[in-house]
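1. Could you look at this predicted model? Sequence included:
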Amino acid sequence: MPDATSLTPPTDTESAHRTGRSLVEYLPEGTEHRTGVWLADQRQRRDRLDVEQLRALAELGVEWAGSAV
């Protein structure tokens, strides 16, 4: 399963707020990643993420991760 390093910050044409469970990203190798489900799972488990993982998510623009660090 991909981790935070496989995610990239949204570009100008993408909405930073488009993080519902239905968000699917299509990767260059032709596969798809259900990013919305992955982010929802991370949020539910945020109390078990270490500081480094939360910091990485915050750097990607995940607002709830920044407030948890």
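-> Thanks, I have the structure now.
2. Please make it C-alpha for all contacts and neighbour counts, starting now.
-> OK.
3. Can you tell me, leaving aside adjacent residues, what's nearest to Pro10?
-> Counting by C-alpha to C-alpha, 6 or more residues apart in numbering, Pro10 lies nearest to Ala16, which is 5.8 Å off, once chain neighbours are set aside.
4. Second structure follows, compare the two:
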Amino acid sequence: MTNSGAVSASWASRRPYKPGKPPRRQVRCPPSGRGAEAFQKGVQALAQYTEREGGGVPGRAHVEQFPDGTEHRTGVWIANQRARRDRLDADQLRALTELGVQWATV
């Protein structure tokens, strides 16, 4: 309150919202580069897992071994995709759905 009893509007200048700047969730970039490669590798690991196990989703601690000897932390990857599902595009969600991931239905 000011000396005159009116409420000061100085709090409005400290607000983090900036008009004209869209919220982050509305900005969507096409899948390309390192992120797209990482997603494809995760899909490949999940496909290998579901083929071998006959379906299902691996637990968080699961690590998938590729034939070339490299490892993929498939359980952590699928948990991260679920946490970021609002940022996945329709093609990515479709790929996960085809592999039996129930939360990825389009």
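-> Good, I have the coordinates. Computed from a predicted structure; not experimentally measured.
5. Superposing both, give me the TM-score.
-> Here the superposed chains carry a TM-score of 0.79, computed using TM-score structural alignment, normalised by the length of the first structure; 66 aligned residues with a C-alpha RMSD of 1.9 Å.
6. hang on, the earlier thing: can you tell me how far the residue nearest to Pro10 of the first structure sits from Ala4 of the first structure?
-> According to C-alpha to C-alpha, to the nearest Å, Ala16 of the first structure stands 16 Å off from Ala4 of the first structure.
7. who are the neighbours in contact with Pro58 of the second structure?
-> Neighbouring residues of Pro58 of the second structure by C-alpha atoms under 8 Å, 6 or more residues apart in numbering: 49, 74-75.
8. same check, this time on Val63 of the second structure
-> With contact set as C-alpha under 8 Å, 6+ apart, Val63 of the second structure has these partners: 71-75.
9. do Glu52 of the first structure as well
-> Contacts of Glu52 of the first structure (C-alpha under 8 Å, 6+ apart): none.
10. Tell me the counterpart of it in the second structure.
-> Here Glu52 of the first structure is matched to Asp91 in the second structure, going by TM-score structural alignment.
11. In the first structure, what residue spans correspond to helices?
-> With helices called from DSSP state H, the first structure shows them at 35-44, 51-59, 63-68.
12. Over in the second structure, tell me which residue corresponds to Glu29 of the first structure.
-> Structural alignment (TM-score structural alignment) places Glu29 of the first structure against Asp68 in the second structure.
13. From the centroid of the first structure, which residue is nearest?
-> Centre of the first structure computed as the mean C-alpha position; nearest residue by C-alpha atoms, centre = their mean is Leu39, 4.7 Å away.
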